[in-house]
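J.: Here is a sequence with its predicted model. Questions after.
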Amino acid sequence: MSRLIVKGLPATMTEPKLRAMFSERGTVTDCQLKYTREGKFRRFAFVGFDNERDAEDARHHLDRTFINASRIEVEVCKPFGDETKPRAWSKYAKDSSAYQQLNPSGTEEKTSKYQPAAKKSKIDPNKDPKFAEFLEVQNKTGLFTPKEDDEQQVEATDDLIVQLLRGVSGDTKLSLTFRGLPPSVKQKSVKEWLAPIRLKAMKIVRNEVEAAAFISFNRMPDVRRALQRTGEFLGGFKVEIAKVPTSGGSGAAAAEEEEPEAPEDRKTENEKITAAILDTGRLFVRNLPYVCTTETLESLFSTYGEIADLTLVVDKKTGKSKGFAVVTFVFPENAAAAYAALDGTIFQGRMLHLLPGEEKRDAPNGGSAFPDADAKSSFKKQKDAKVKANAGQSHTWNALFLGANAVADTLAAKLNTTKAALLDADGGTSAGVRMALGETRLVRETRDFLLANNVSLDSFSRPAAKRSDTIIIAKNLPAGIAADELRRMFQRYGDVGRLLLPPEGGISALIEMNRAEDAKKAFKALAYSRLRTMPLYLEWAPGDVFGAQAEGAAKPQSASRK
């Protein structure tokens, strides 16, 4: 496994120190120090590496070593739900006996049906004056009872909720309260933690100990999905999510409204999640390492079936992953198999969390994703939108496709004549013959230019060849277009690596984007769009379009016509 658990850390340990210590053994993808809700360090942490070899090397060299005066233990972290994982013993773990002793309320409810409640052994200070006097003497020395401290913290949390609900009126069925957040939490952090759930509005109040939030959603399914996140951790703080208590109504009705939903059985919950995945065939993957790439993610999920689409969300400034992605399978059964096998497993040092992906909202009922293709649009607009939506599904054009109008314009410019004179039928040959000869000449020049730039023309003759996700073929370009104009058009969606356009008469071009995500955006936005007076045809180039010689060679300069 590529994820380690480090125990026995000193109380003064910080995340930068621990990360620097383990970074000497490899690339650290995750480093989390664990704290209680009150902010007390629990003296253990999780450290993730991008590969198992570095993790094993770190465990071998750092296990049973000393940090200051504390000897640490470095062990391999077990995946979520692993039956071989040792039983928890900490008082902060719900499944430990220490936690049950400190929180007997959960077990009392189970035994109350079968046996009478035990007699209270605690002494009430209001009824025993000697015990009250004893507490008064202890408090003079600066001591206080733990119960008093707990009550003060509960009152502080309740004060936050009161501040949140101050001024709230109307229907609050689509709103929830979040308590137990880190005191320095930002709205951006909460949005990323709840992704892909979409928020409508958010209000945060805080004190020195914790923060609380009032969040409104657009749909009831989003509310139910957010409620399932209760008990999870954000920045080392356990977050409690609850419905907004209603202010009106009778006591019985209000109590029923405020009562939280009973937790569902794990098996039933998995059945619901699997059913949702079978409906869409999409998976939302989060908690990915920031060094993750589209290629590594595709190699992980492709073992379970053919992938129709994979979108890894990246930061535009750094080009690195933001930590979540959406994977769409051709067959929904493969998506369900991937969920069952990968949810809770460790990938590049982080524990994957898979959720059912929502169906694309921009194309309901099999319609188009473009606003001008609704029911009121003309048949022509609907057809154009459908063609544009299916542009990237297969290759439908010759790689060296030349439009007749562009051929005529280019030949006229080369021969220093007008297009009317070129198409004049009074000469010795017909206009069709002259156009065919001119098109043959342009195709030959384009082939020679591509071969000179180490482009493998044989790759275009293999329809079943794997397509590149960064190289795009642009065809049906208008005559006289310059490489700089074409580059500026694609640079609006990301950095352009290289662009091949024949210096004279080029009406087909190869554009390579530096990132696959930017290439997808450019392809979706520009396919079948109007360039000057002509539609722009785009196609994904074969994966081996640039031969082996081009990999080690310097990138050729894009030619442009003056």
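T.: Arrived safely, thanks for sending.
J.: Please count neighbours and contacts with C-alpha atoms only from this point.
T.: Will do.
J.: And the contacts of stretch 526-544?
T.: Stretch 526-544 is contacted from outside by 387-388, 391-392, 394-395, 456, 459-460, 465-478, 523, using CA atoms under 8 Å, 6 or more residues apart in numbering.
J.: ok, of these, which come out buried?
T.: Buried members of the contacts of stretch 526-544, counted by 16 or more other CA atoms under 10 Å: 388, 391-392, 395, 456, 459-460, 467-478, 523.
J.: In helices, which of the residues you listed appear?
T.: Among the buried ones among the contacts of stretch 526-544, the ones falling in helices (DSSP state H) are 388, 523.
J.: Residue 49 is in contact with residue 26, correct?
T.: Yes: the criterion here is CA atoms under 8 Å, and residue 26 meets it with residue 49 at 6.8 Å.
J.: which neighbours do these two share?
T.: residue 55.
J.: which one of those two has more residues nearby?
T.: A count of neighbours by other CA atoms under 10 Å puts residue 49 above the other of residue 26 and residue 49, at 28 against 16.
J.: Spit out the contact partners of the more buried one.
T.: By CA under 8 Å, 6+ apart, the residues touching residue 49 are 2-3, 26-30, 55, 348-349.
J.: The residues you listed in strands, which ones?
T.: Assigned to strands by DSSP state E, the following of the contacts of residue 49 qualify: 3, 28-30.
J.: and those, which are buried?
T.: Buried by 16+ other CA under 10 Å: 3, 28-30, out of the ones in strands among the contacts of residue 49.
J.: Tell me the one of those nearest residue 400?
T.: Closest approach between those and residue 400, by CA to CA: residue 29, at 44.7 Å.
J.: show me what contacts that closest one?
T.: 47-50, 289-291, 348-350.
J.: Relative to residue 505, which of the residues you listed is nearest.
T.: Lowest distance from residue 505 to the contacts of residue 29 (CA to CA) belongs to residue 291, with 42.5 Å.
J.: Contact partners for the closest one?
T.: By CA under 8 Å, 6+ apart, the residues touching residue 291 are 29, 50, 320-321.
J.: one more structure, for comparison:
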Amino acid sequence: MSRLIIKDLPEKLNIKNFQREVSSYGTVTDFQMIHTKDGTFRRFGFVGYKSKEDTDKALHNLNKKMILNQKIKAEICNSLVKSSKKHANTTAVDGALLGKNNSADLTFLHSKMQQPKNDKAKQLSGLNVSYDEDRLFVTNLSSSCTVDDLQLLFASYDSKVQINIPLNTRKQCIGYGFAMFSKPSYCKQACLNLDGSIFQGRQLHITPAKSKEIDNKNITEKKKPVSEKTPNNKFNTLFIGTNSIANVIAERVKCDKTFLVDGAGNKTAAVGVALGEAQIVKETKEFLETNGVSIGSFNDNHSERSKTVIIAKNLPLSVTSSELHEMFEKHAKLGRVLLAPSGVAAIIECLDASAAKKAFMKLAYRRIHHKPLYLEWAPVSIFDNKISSEPLNNNKIFVKNLNFKTNEKNLKSHFETVGEVVSCSVAKKKRAVTGELLSMGYGFVEYKLSKDCTAALTSLNNSKLDGHMMKLEPAQDKHTAPAKSSESSKLIVRNIPFQANDKEIEHLFKSFGELRSVRLPRKIKSGDDRDLHRGFAFVDFMSVENALNAFNALKDSTHLYGRRLVLEWATT
């Protein structure tokens, strides 16, 4: 506990001097001297400290201290015991927290309540107010409370809880906040256990949050996507639209865009745009790495997302870094603003999580010049320069036979006994009917150091977690060049659009070196499908070096006729 009750204070105590004294022991978040209604001092008060260490220090110094020839008492202030009838006069709170077990008592109480005479009175009295089952309203927070502090408090009930704390102009908490849970049951449990508890020296008051009022009549079909946007949107970070690629290429070669559409030489427009995209993506990656951005953090779509760093996509070619800075600084104080050389993507770093969320919600899908602005939260390790330079497949473990109830938190805790874990994920799929995410019984664990990965494969293989004996294997990333790539010159290209032909695939890969062969397996000749290929191809280069250059240039984000090409090394 971080709150003290001070008893037996002198009647003629100088409040300001006493407040100055208790502040010398640590950061005070709450200070109250209790008086009666007529102003008579009741000779006791409360002092709240931000940390338990400050509280212990104050308790040691204040207890049995002599003030004005009178010995005072200092004791730890315990949380108030929750009453099961605390919200008995509020229908919505009973429904959200207590259920319908006390329906007879509620009926009796409601029969004794005076009914408002009009709709406005009903709204003011709270009878017509609806409450969320998965969102809590938290009050009596200290001014120094942050999103991370409140996140840590509720994380034991729901690891995916989302916290929102309004701030004043000085970037301080104004005394209240909101917590949104992934399930109503988590919300109910957190409210029952934490309401009345001591947090940072203050007694928390937690109630279900009122539902947001939305006027559906005024929401047009065009505006609905904007109102329904959430901070969890994920786009292919390195994806660049075909039109943007054509604009960039035309600007660089000083020609009209129609020249690219008509094709140049033997290359079709699709091949020209694909090669242009590969070049632009390469330049973007080099620019980001030069500025301390971890490109590897973009590969994991299930990784934790940052609360302060935003990725802006679909930018017009003419946009400038200063223009983006001016747009975002209206809503938040900014750190780094990185605009790619092609001008189609940018990374914006905000200094405050609450202001970053406000900027995200205000600017998402906002028109900039003539294009809508696409925003996405960046991975949490986007500016992590400490990521090991060793290949990822040396440090990653494939974990099989997981219990379907095992989550990422338990899995990470189990493997952290060996060494530092960089990332941990459990493979999941959506249930067709409800859309609920279900575990598939396997996952991946990545260590920072290869020696820890090797030790885990030895010591944790066949170990038990949640009653299941796990099987561990070194993870094989098929999209990364294997050790034998130095001996292979053949690539498998998947996800090829059906309108692409052999010549286009040949022209695309011939730009990286001389080819030995290009083969697109065809479907069995029958009906209208007799001329269609099967959507993948084998490309064999004359040299291993040229094959490696093509793999590195096209593997990240190369699109042909709007479909992203997937490159793998052929094993035979």
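T.: All right, it came through fine. Only a predicted model underlies this, so the values are computations on that prediction, with no experimental measurement involved.
J.: on that earlier part again, from the buried ones among the ones in strands among the contacts of residue 49 of the first structure, which single one is nearest residue 269 of the first structure?
T.: Looking across these and measuring by CA to CA, the closest to residue 269 of the first structure is residue 3, at 26.9 Å.
J.: average offset between the lengthiest helix in the first structure and the second structure?
T.: The helix that spans the most residues within the first structure, counting by DSSP H, is helix 431-452. Following the fit onto the second structure, the mean deviation recorded for helix 431-452 of the first structure is 1.2 Å by mean CA distance after the TM-score superposition for the first structure.
J.: Go through that helix and flag the buried ones.
T.: Neighbour counts over helix 431-452 of the first structure (16+ other CA under 10 Å) mark 435, 438-439, 442-443, 445-447, 449-450 as buried.
J.: Now render these as CSV, adding distance to residue 70 of the first structure.
T.: Output for the buried residues of helix 431-452 of the first structure, formatted as CSV (distance: CA to CA, whole Å):
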residue, distance to residue 70 of the first structure
435, 84
438, 82
439, 79
442, 76
443, 74
445, 73
446, 70
447, 69
449, 67
450, 65
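J.: of all these, which comes closest to residue 495 of the first structure?
T.: residue 450 (22.0 Å).
J.: Mind telling me what element the spatially most central residue of the first structure is part of?
T.: By CA atoms, centre = their mean, the first structure has its centre lying nearest to residue 324, at 1.9 Å. Assigned by DSSP states H and E, residue 324 of the first structure belongs to strand 321-329.
J.: what's the helix or strand that that strand is followed by aligned against in the second structure?
T.: Downstream of strand 321-329 of the first structure, the next assigned helix or strand under DSSP H and E is helix 332-342. Under the alignment (TM-score structural alignment), helix 332-342 of the first structure falls on residues 184-194 in the second structure.
J.: quick one: the matching stretch to chain centroid distance?
T.: Taking CA atoms, centre = their mean, to the nearest Å, one finds the center of stretch 184-194 of the second structure at 22 Å from the center of the full chain.
J.: Next: stretch 175-184 of the second structure.
T.: For stretch 175-184 of the second structure, the separation from the chain centroid amounts to 16 Å (computed by CA atoms, centre = their mean).
J.: before we move on, back to that, quick check, nearest of the buried ones among the ones in strands among the contacts of residue 49 of the first structure to residue 178 of the first structure?
T.: Comparing these against residue 178 of the first structure with CA to CA places residue 30 closest, at 25.5 Å.
J.: how far away is the closest one from residue 346 of the first structure?
T.: Residue 30 of the first structure sits 11 Å away from residue 346 of the first structure, taking CA to CA, to the nearest Å as the criterion.
J.: element containing the counterpart of residue 398 of the first structure in the second structure?
T.: Counting by TM-score structural alignment, residue 398 of the first structure lines up with residue 236 in the second structure. Assigned by DSSP H and E, residue 236 of the second structure belongs to no helix or strand.
J.: Among the buried ones among the contacts of stretch 526-544 of the first structure, which ones are in strands?
T.: Judged by DSSP E, these include 467-475 as members of strands.
J.: Pick out whichever of those sits closest to residue 340 of the first structure.
T.: Closest approach between these and residue 340 of the first structure, by CA to CA: residue 469, at 28.0 Å.
J.: quick one, what contacts residue 27 of the second structure?
T.: For residue 27 of the second structure, the contacting residues are 49-51, 54, by CA under 8 Å, 6+ apart.
J.: Could you confirm residue 443 of the second structure falls within a strand?
T.: Yes: assessed by DSSP: H, G, I helix; E, B strand; the rest coil, residue 443 of the second structure belongs to a strand.
J.: if I pick it, what's in contact with it?
T.: Shown in contact with residue 443 of the second structure (CA under 8 Å, 6+ apart): 398-400, 402, 424-427.
J.: Check the mean deviation of the strand holding residue 324 of the first structure from the second structure.
T.: On superposition with the second structure, the mean distance recorded for strand 321-329 of the first structure (mean CA distance after the TM-score superposition for the first structure) is 0.9 Å.
J.: Many thanks, I have nothing further to ask.
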